[in-house]
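> Okay, sequence plus prediction incoming.
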Amino acid sequence: MITTKTAEQLENMRKAGHLLALCHKQIARCIRPGVTTREIDSFVEHFLKKHGAKPEQKGYMGYPYATCASVNDVICHGLPNEEPLNNGDIVTIDMVVNLNGWLADSAWSYPVGIVSPRARKLLQTTLWALEAGIRQAVIGNRIGDIGHAIQSLAEKEGFSVVRQFVGHGIGQRIHEEPVVPHFGRPGTGQRLEEGMVITIEPMLNMGDWQAKIDPDGWTARTVDGKWSAQYEHTVAITSNGPQILTKL
């Protein structure tokens, strides 16, 4: 069942999103060759605790960390580890912040040091795809309009869109209805209504769009070893257009 949020509830989610955006701003300063994703994860957990919040992912379906940390060919749900990041890598840090019972969700891909032109194009195109999807998140549009905008832009630039992992509704639970694919046909799917809150989180690959899961049961990576990037915002559907809750 899809739930819409009141103005007060949206404000609670905006506060969680603001804190999440502040955390990503600090992460951006930490990303450099030699840093480990476990160090980033530890920073996030302490940062949120300091600000009276908690990482909603930790313990969710048994997940053991505050963040997901996905490097290079890992699409999503990568486990933080002690392997240092290398110059030229890209890494996606994904987190869900719980502040006073209300959630916000955002992932961001970061270049590590100096990355290749192809990696830069992947990062830029994925961010553009997110922005294209958000522009379609208006009252009266349908979920398919969001996915179509993302898919069209990505494929025009020579990248594929991951289909196994999607955006979703969010509020006091991480995953609420509706499901928000990042591909599809315009004019199809759930109609968007005022007060809905969804995540839009396209994952674009340099090669094949399909994913495989590592033996750890969490880490999803590309089937061909080519790199992947992801950007995500939590977005409210309002009478004033799409409102990004996870930004400063």
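Received it, and whenever you're ready, just let me know what you need.
> For the rest of this, base every contact and every neighbour count on C-alpha atoms.
OK.
> Okay, Lys49 and Val97: tell me how far apart.
Here the criterion is C-alpha to C-alpha, to the nearest Å. By it, Lys49 lies 10 Å from Val97.
> Between the two, tell me which one has more neighbours.
More neighbours surround Val97 than the other of Lys49 and Val97, with 29 against 12 (other C-alpha atoms under 10 Å).
> putting a second one here so we can go through both:
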Amino acid sequence: MWMYFFVEKLRPVFWDEQAISRLVIPHDRKELVQALVTEHVQGQSEFDDTIKGKGKGLVFLLHGPPGVGKTLTAECIAEYSKHPLYTVTAGSLGSDPTEVERNLSRTFSLAKAWNAILLIDEADIFLEQRSEHESNRNAFVSIFLRNLEYYQGILFLTTNRLNTFDDAFQSRIHARKAVWRQFLLSRSDVPVDVSEEALEKLGTVKVNGREIKNIAKTADILAKYRKVPLVLSIVEEVLQYQQEFRSAFH
């Protein structure tokens, strides 16, 4: 992109490093977000999907009525991580599938080129449950999920509602016992102290493989951020967040 502008108007970027301290959300949630963002920016996590390049993005879903601080949260995280914030609304991406796919792909590409945190506001149209009677809606969801699979940046989505979400998106927002063992014991960046009894307990929790990967990855990052070994209590803490999120759908 080429543009004309007045060079004398350029100024150094000054980041408000105290912005996140003024963000009023529960401390444990703020700590978790900071840990995830720090780890992603530093690019140190060993977790990845089986197919190289997939599932390496960091996606936050912020939900609630207008005025509760969804956009402010993304703004504070951008200041904290010292990255520009690129904001678009879902409606600005177009109204037909071809246009949406073109604009969404361009938006992700620009966010990558600018090393920006991307905020898609009012993203409900990309997240709604697919239906055999709504071909356009189905196309929007499919297009979004396809682009999301390979996006490697930090993405914030905002929505006012949760109960219409598509199941495929829920499993992405990152023999169960064997899967737990694979992700906890073989891919962690920190010492792991999780017993066979703990794995047995986790194996009884009704989550799918992708959810296990996301929970294990988040717990690993949180343990690393706290500079402690990865133990069952940290996994259960993250699992509790995931279950609270799920309960909001019902």
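Looks like it came in fine. Remember, predicted model here, so these are calculated numbers, not experimental data.
> After superposition, what's the TM-score here?
Superposed pair, TM-score by TM-score structural alignment, normalised by the length of the first structure: 0.27. Supporting alignment: 124 aligned residues with a C-alpha RMSD of 6.6 Å.
> Wait, Arg221 of the first structure touches Cys76, no?
Yes - using C-alpha atoms under 8 Å, Arg221 of the first structure is in contact with Cys76, at 7.1 Å.
> what sits up against stretch 28-35 of the second structure?
Outside of stretch 28-35 of the second structure, the residues within contact range by C-alpha atoms under 8 Å, 6 or more residues apart in numbering are 77, 221-222, 225.
> now with 7 Å?
221-222, 225 (C-alpha atoms under 7 Å, 6 or more residues apart in numbering).
> buried ones in that stretch?
Residues 30, 32-35 are the ones in stretch 28-35 of the second structure that count as buried (16 or more other C-alpha atoms under 10 Å).
> From the residues you listed, pick the one nearest Lys201 of the second structure.
Leu32 (23.4 Å; C-alpha to C-alpha).
> The closest one sits in which helix or strand?
helix 27-42 (DSSP states H and E).
> How about Phe47 of the first structure?
Per DSSP H and E: helix 37-50 holds Phe47 of the first structure.
> Return the set of buried residues in that helix.
37-38, 40-41, 43-45, 47-48.
> Can I get those residues in a markdown table including distance to Ile27 of the first structure?
Listed next are these as a markdown table, based on distance: C-alpha to C-alpha, whole Å:
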| residue | distance to Ile27 of the first structure |
| --- | --- |
| Thr37 | 11 |
| Arg38 | 12 |
| Ile40 | 7 |
| Asp41 | 10 |
| Phe43 | 8 |
| Val44 | 8 |
| Glu45 | 12 |
| Phe47 | 10 |
| Leu48 | 12 |
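> Go through these and name the one nearest Leu123 of the first structure.
The closest of the buried residues of helix 37-50 of the first structure, once distances to Leu123 of the first structure are taken by C-alpha to C-alpha, is Thr37, at 19.0 Å.
> doesn't Cys68 make contact with that closest one?
No - judged on C-alpha atoms under 7 Å, Thr37 of the first structure makes no contact with Cys68 at a distance of 8.9 Å.
> how close does Leu119 of the second structure get to Thr107 of the second structure?
Relative to Thr107 of the second structure, and taking C-alpha to C-alpha, Leu119 of the second structure is found at 10 Å.
> number of nearby residues for Lys156 of the first structure?
Lys156 of the first structure: 10 neighbours (other C-alpha under 10 Å).
> Over to Ala220 of the first structure?
Neighbours of Ala220 of the first structure (other C-alpha under 10 Å): 23.
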